[in-house]
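Colleague: Here is a sequence with its predicted model. Questions after.
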Amino acid sequence: MQTILDELTWRGLVVQTSGREALGTALADGPISLYCGFDPTAASLHVGHLTQVLTMRRFQLAGHRPYALVGGATGLIGDPRMSGERVLNDESIVAGWVDSLRGQISRFLDLEGASGVQMVNNLDWIGQMSALQFLRDVGKHYRMGTMLAKETVARRLASDEGISYTEFSYQVLQGIDFLELYRRHGVSLQFGGNDQWGNLISGVDLIHKVEGKDAHALTTPLVTKADGTKFGKSEGGAVWLDPELTSPYAFHQFWLNAADADVVNYLRYFTFRDQEDIAELERATHEEPHRRRAQKALADDLTTLVHGAGATRQAEAAAAVLFGRGEVRELEEPTLEAIARELTTVDLPGTTALVDAFTAVGIMTSKSQVRRAAAEGSLTVNGEKMDAETIERSLSEAVSPLPGGHVLVRRGRKAAAMVRLDG
């Protein structure tokens, strides 16, 4: 029988451990309690966070009990980063982000039963700690040489900007988190991205010094694209889990556009397909790359997981419409808004003649071109062909708008744009 550590290993989700044999024994003797932390630096998680959220789910499915920590305290400080000092956000903003992230994380995990996830906030204990307690009870266990040797700290110290004591102290706060969860709930494993290794070991060492007990740490890979560029970034920025920030259509397209060199790893990291299924999709990628079976499986699985099966169907229907194959009237308003962000979109009053609408969106440059195209039968509006007589009428007369006042205008299959009716 494959253990959870074996599964994480074949999926490529284990980079470092504080001791593989000891961790394997603890998991085999389990169930154990474990945790992963998420700092509220925005109102939503992005796809980069899925590595940790879904790894937590895998532990849960194996019978272990996860604690999801959303850092109401550490989110006010910020983990040191290579690019420089973070902006400190207002406490009320961070508190709102904490609530948002807790809701997002809980959607992926079971909330009931012996393995039900427990949501915790480190503001509950760090917020109660005085400066003297911090220094006497915790600070005395940390050695400056070790703290200064951390890669991010060392590089920031060598930079022109340097590093503030605020950010420098972050690794101590994360150590406190592990110690408190160990004391309160018997949590014995912390995992996170490989860039968090120093912070994870901070807690392992603190538990050993204060409690005289052993704890465990495990890191997952930092996901990048095969070309070395950052994972989870599109031209518009991060790919968010919140559908208001990244539409289900754009989310589906992000995974659908995964490179052949990346897609099999993404299937291992982010889906719950088994080894045999992923091996078959890998074979298909090598033998029939044009069919993009692996990319479609990845996009469908993750869009359904994050947004639901209905959103996946809408994303597929939107893609069909954009390629001139689907029925636009089947789309709901949020999906039409997503399409509008992909196309040239112009707001026009309903009194605008159709012939002028085609030039306003840039599909053609003159009315004479529009009239010739109508005579040829190559113009459609919301999927219906427009003849030479109809294009002289106003939008409000000739067109039944889609939800949200959207009007999809198209010349042939390739040239498309969106009009939004004013008022």
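Modeller: Thanks, I have it.

Colleague: contacts, neighbours, all on C-alpha from now
Modeller: OK.

Colleague: Which residue ranges of the stretch 251-400 of the chain form helices?
Modeller: 260-270, 275-287, 293-307, 309-322, 333-342, 354-360, 367-376, 395-398 (DSSP state H, counting those that start in this stretch).

Colleague: Just give me how far the third one sits from the chain centre.
Modeller: Chain-centre distance of helix 293-307: 13 Å, with C-alpha atoms, centre = their mean, to the nearest Å.

Colleague: another one to put next to it:
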Amino acid sequence: MTQAYESDLLRLLDERGHIHQVTDPGALDALANKQVVTGYVGFDPTAPSLHIGNLASIMLLRRLQQAGHRPIVIMGGGTAKVGDPSGKDETRQLLTEERLASNIEGIKGSFERILRFDDSETGALLINNDDWLSELGYIELLRDVGPHFTINRMLTFDSVKLRLEREQPLSFLEFNYMIMQAYDFLVLARDYDCRLQLGGSDQWGNIVNGIELNRRIDGREVYGVTAPLITRADGAKMGKSVDGAIWLNEDALAAYDFWQYWRNTDDRDVSKFLRLFTDLPLDEIARLEALEGAQINDAKIVLANEVTKLVRGDDAAKTAEATARETFAGGGAGEDLPTIAVGAEGMRVGAVLTELGFTVSNGEAKRKLAEGAVKLDGETISDPGYVIAPGDGETLKLSLGKKKHGLVTR
């Protein structure tokens, strides 16, 4: 049962399932009901693409903008030089300035599709925290910010406590991450009148630190909202599949594979994902979640189309659905399937499976072949020595089980 909020912001976040914790919900609700609130989420550019685990946080900013408020995307060009220890068992690999800059360029497009960037009062901003963090002098940081943090308190936060309990090393570098993130909130509040930080539930401690730092140094009241950790019904964390991360960028994961991930959603997750990751009206979601039996597949197709449209665009969603329809319903081979060229000499079937990403190793490919799970143009292949050698201009369809299909050309 949702809480009775007055503001469009908290009401929208609540009814869509985005709220886990809120600091001072009454005060934030009142503030959002009377003025435009600027809020931010931070994203450390540790890879050239974000994945769907990040999509939940991007949707927080989208909801903020939909409710008439201003979102800020913080690119963690500074914090990524340290690495967030939250939920990690080991220290992140340190990235070079060049790699961080390249990653930021790679992930900008995802925000530009999902948020509206313009000069209006609610137009989104994209800001790199390296702009101020790299300008900080160490002594300056220690004197101005250090006195407001106690080691006793820092040791109580999960990001630190869990690492220590598991006897995993926590470097002094990482230990400073929460101070840097809190300082981000202080700068944003001063320079952009940013009153709200949003993030996943694992960011609660970091958000609280930023709130307390604003109060202690500037006497300013700011707020935090965290979203629940998004897990699938099978207990797996969002953003991963058996084949690896589900990337948002087209150059990291084909649109068909992205679409297919959502199409294969567990029946139990359809309702939750429609609320979290689409803009469909709640009454339409209620209609879809009431579908039973084989009809639930219609809701999954709607989910796959809506999320793909949001992240990749209309054309990507239409092409992916058409490919799926032709591949599964018509027995054909849609143009959007992953494709591999094996040359005139051909390639062993196990190597093709691994190159397509259907198996993680030749050993796994051999097991799948022995299980009879591999078909070439509808015919079962079990010999690991079988060489796939299409004729000139010929295209063959290679399938692993019922859900993985690819094209093999010369």
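Modeller: Looks like it arrived, so ask away. Quantities reported herein were computed from a predicted structural model and do not represent experimental measurements.

Colleague: Make TSV from the helices of the stretch 251-400 of structure 1 and add mean neighbour count and distance to residue 34 of structure 1 to it.
Modeller: Formatted as TSV, the helices of the stretch 251-400 of structure 1 follow (neighbours: other C-alpha atoms under 10 Å; distance: least, C-alpha to C-alpha, whole Å):
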stretch	mean neighbour count	distance to residue 34 of structure 1
helix 260-270	20	19
helix 275-287	15	25
helix 293-307	21	23
helix 309-322	20	30
helix 333-342	19	38
helix 354-360	22	58
helix 367-376	16	64
helix 395-398	17	60
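
Colleague: I'd like those as TSV, with distance to residue 155 of structure 1 appended.
Modeller: TSV is the format used below for those (distance: least, C-alpha to C-alpha, whole Å):
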stretch	distance to residue 155 of structure 1
helix 260-270	30
helix 275-287	39
helix 293-307	36
helix 309-322	43
helix 333-342	40
helix 354-360	52
helix 367-376	60
helix 395-398	60
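
Colleague: closest one to residue 105 of structure 1 among those helices?
Modeller: Closest to residue 105 of structure 1 of those is helix 293-307 (C-alpha to C-alpha; 10.4 Å).

Colleague: With structure 2 overlaid, report how far the closest one is off on average.
Modeller: Taken over the aligned residues, the distance from helix 293-307 of structure 1 to structure 2 averages 1.0 Å (mean C-alpha distance after the TM-score superposition for structure 1).

Colleague: against structure 2, where does that helix fall?
Modeller: Counting by TM-score structural alignment, helix 293-307 of structure 1 lines up with residues 298-312 of structure 2.

Colleague: Would you tell me which of the helices of the stretch 251-400 of structure 1 gets closest to residue 382 of structure 1?
Modeller: Of the helices of the stretch 251-400 of structure 1, the one closest to residue 382 of structure 1 (C-alpha to C-alpha) turns out to be helix 309-322, at 9.9 Å.

Colleague: center of structure 1, which residue is that?
Modeller: Closest to where the C-alpha atoms of structure 1 average out (C-alpha atoms, centre = their mean) is residue 47, at 1.8 Å.

Colleague: Just give the nearest non-adjacent residue to the aligned residue in structure 2 for it, would you?
Modeller: Alignment note (TM-score structural alignment): residue 47 of structure 1 maps to residue 52 of structure 2. Closest residue to residue 52 of structure 2 apart from its sequence neighbours, by C-alpha to C-alpha, 6 or more residues apart in numbering: residue 239 at 4.6 Å.

Colleague: counterpart of that neighbour in structure 1?
Modeller: Looks like residue 239 of structure 2 aligns to residue 232 there (TM-score structural alignment).

Colleague: cool, residue 256 of structure 2 as well?
Modeller: In structure 1, residue 256 of structure 2 lands on residue 249 (TM-score structural alignment).
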